[in-house]
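S.K.: only geometry, no sequence info:
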């Protein structure tokens, strides 16, 4: 009888493997909270800004909704393992699923769809970024009557300076001659309205949803 084949000979390896898996699952809790709070906005800005570049590069080769469908499919392939890793809770009742669907339709469907269709129609990516860059200002204007949140003078100044910074960056890249029609402006404006309403709706009805599963 070969004693090396006995099951308890592999127990140390199995125990060590179990410890590694448990430590791997605990990695999210090991990340310092201040690192997450400071790193998440930076990551958001990088992903948000590069979206216009991706749209400009991809639109000559694909239809807007086809491009977005592939983009969402790739994103799901990354997000689902992250949801499992973080043990993030899914919506627990039909109303939460409905709220998540409405927010997703506005923020992802209306906003991204409008931007991509506008750029496909010839709107420069810089001008598209400038139009949707009005979103913080528009949200601040509507947050008072819709959510009862009044912004302080410092916050208004910060929003204005933020938009001014966007304008200073993209203004030099705007074309002197228009190579696009009013339909492109319409879809870019639709994107602006969609992400604004989506943000306000999420604040009003979907604050209890976990952002990780909500993104899926």
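M.R.: All right, it came through fine. Quick caveat, the model's predicted, so the values are computed rather than measured. Numbers count the residues shown, from 1 in each chain.

S.K.: CA atoms for contacts and neighbours, from now on please.
M.R.: Will do.

S.K.: on contacts alone, who are the packing partners of the lengthiest helix in the chain?
M.R.: When the chain is parsed with DSSP state H, its longest helix is helix 33-58. Here helix 33-58 touches helix 113-120, helix 125-132, going by 3 or more CA pairs under 8 Å, 6 or more residues apart in numbering; DSSP states H and E.

S.K.: Second structure follows, compare the two:
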């Protein structure tokens, strides 16, 4: 029963993440990319504060000061991990946001989901072996990306390339989270990464854009949705869901954000893909699932 509850929470997380692409797309009608990023990340970080306090009071997590040396080590890991995650999050989100000016929410969702395929590939840098199913997934993802982004004239939209570049940083961010989440409070790590990403976005907004209060008020809906629902609600649901759901299954469920991005883009933004692009989406979604099935297979081997 706990597994079913966790899977339902992760499914809801995927819905929120997927529909957030619509809010991000709409937000570009009012404010520029860095301004939007600064507003949603800083507001999202503030929203996480009561969540952190709640879990601290409930679990008394990392509040044992009996070992000062260990406590200092945890604080160092939190600072280093939060900074690395925040910087990669800043680049990933900023490139995604800029790219969505020139491409659709649905395509951006599927391209972004490629981070799940890239993560095991990055394992090659640490001499990790790649399973055959992963290579099949990489091949399918590459072919799918071709059909989704490259048209009959062998040209690719600028927005697709920018979103794809951001996907590299999403993969780095996931690897960094995986490295530090077991060492420190995951909520505090998330809070720090949002603060870092928010301040970097704020600096770039004042350097390269012209933010003003009126446009921020006009963009209140998209900003509040991405800050409250995506950062505050979805991230908390992800943590609760992953506590009772195996990693492989959790990854597959959360990768469905790309599907919900396409559906919400069609419903709310009247986005329409041609048959070539739909075929590319199918191949890319299959690649994501196949890549994670490999992980599930490995977990089964370890457990046996």
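M.R.: Right, received. Where do you want to start? These figures come from a predicted structure and were not determined experimentally.

S.K.: Mind jotting down where the helices sit in the first structure?
M.R.: For the first structure, the helices defined by DSSP H occupy 11-25, 27-30, 33-58, 64-86, 94-104, 113-120, 125-132, 135-147, 153-170, 182-205, 211-215.

S.K.: Most tightly packed of the helices and strands packed on helix 33-58 of the first structure?
M.R.: Ranked by mean neighbour count, those are led by helix 113-120 with a mean of 26 (mean count of other CA atoms under 10 Å).

S.K.: from the chain's centre, how far out does that one sit?
M.R.: Helix 113-120 of the first structure has its C-alpha centroid displaced from the chain centroid by 17 Å (CA atoms, centre = their mean, to the nearest Å).

S.K.: cool, stretch 204-216 of the first structure as well?
M.R.: Put simply, stretch 204-216 of the first structure sits 12 Å off its chain's centre (CA atoms, centre = their mean).

S.K.: What of stretch 201-216 of the first structure?
M.R.: Computed by CA atoms, centre = their mean, the separation of stretch 201-216 of the first structure from the middle of its chain amounts to 12 Å.

S.K.: what's next to that stretch, contact-wise?
M.R.: The contact list for stretch 201-216 of the first structure (CA atoms under 8 Å, 6 or more residues apart in numbering) reads 76, 79-80, 83, 88-91, 96, 99-100, 103-104, 147.

S.K.: Select only the buried ones of those residues in PyMOL?
M.R.: PyMOL command restricting those to the buried ones, with burial defined by 16 or more other CA atoms under 10 Å:
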select buried, resi 79+80+83+90+91+96+99+100+103+104
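
S.K.: can you put the helices and strands packed on helix 33-58 of the first structure in a markdown table and add distance to residue 45 of the first structure?
M.R.: Listed next are these as a markdown table, based on distance: least, CA to CA, whole Å:
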| stretch | distance to residue 45 of the first structure |
| --- | --- |
| helix 113-120 | 17 |
| helix 125-132 | 12 |
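
S.K.: Out of those helices, the one nearest residue 191 of the first structure is which?
M.R.: Among those, helix 113-120 comes nearest to residue 191 of the first structure, with 4.6 Å by CA to CA.

S.K.: And the closest one, what does it pack against?
M.R.: Judged by 3+ CA pairs under 8 Å, 6+ apart, the packing partners of helix 113-120 of the first structure are helix 33-58, helix 64-86, helix 125-132, helix 182-205.

S.K.: what angle separates that helix from helix 182-205?
M.R.: Using axes from the mean of the first three to the mean of the last three CA atoms, to 10 degrees, the inter-axis angle of helix 113-120 of the first structure relative to helix 182-205 is 160 degrees.

S.K.: neighbouring contacts of helix 113-120 of the first structure?
M.R.: Under the criterion CA under 8 Å, 6+ apart, residues 55-56, 59-60, 63-65, 68, 125, 128, 183-191 lie in contact with helix 113-120 of the first structure.

S.K.: Report the angle between it and helix 125-132.
M.R.: Counting by the same axes, to 10 degrees, helix 113-120 of the first structure lies at 150 degrees to helix 125-132.

S.K.: So residue 70 of the second structure versus residue 77 of the second structure, what's the distance?
M.R.: Shown here: residue 70 of the second structure relative to residue 77 of the second structure, a distance of 11 Å by CA to CA, to the nearest Å.

S.K.: Which one of the two is surrounded by more residues?
M.R.: In this view residue 70 of the second structure and residue 77 are compared by other CA atoms under 10 Å, and residue 77 has more residues nearby, 17 against 13.

S.K.: For the more buried one, which residues are in contact?
M.R.: Contacts for residue 77 of the second structure (CA under 8 Å, 6+ apart) come out as 180, 183-184.

S.K.: Need those in TSV (columns: neighbour count and distance to residue 170 of the second structure).
M.R.: Formatted as TSV, the contacts of residue 77 of the second structure follow (neighbours: other CA atoms under 10 Å; distance: CA to CA, whole Å):
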residue	neighbour count	distance to residue 170 of the second structure
180	20	15
183	16	20
184	21	20
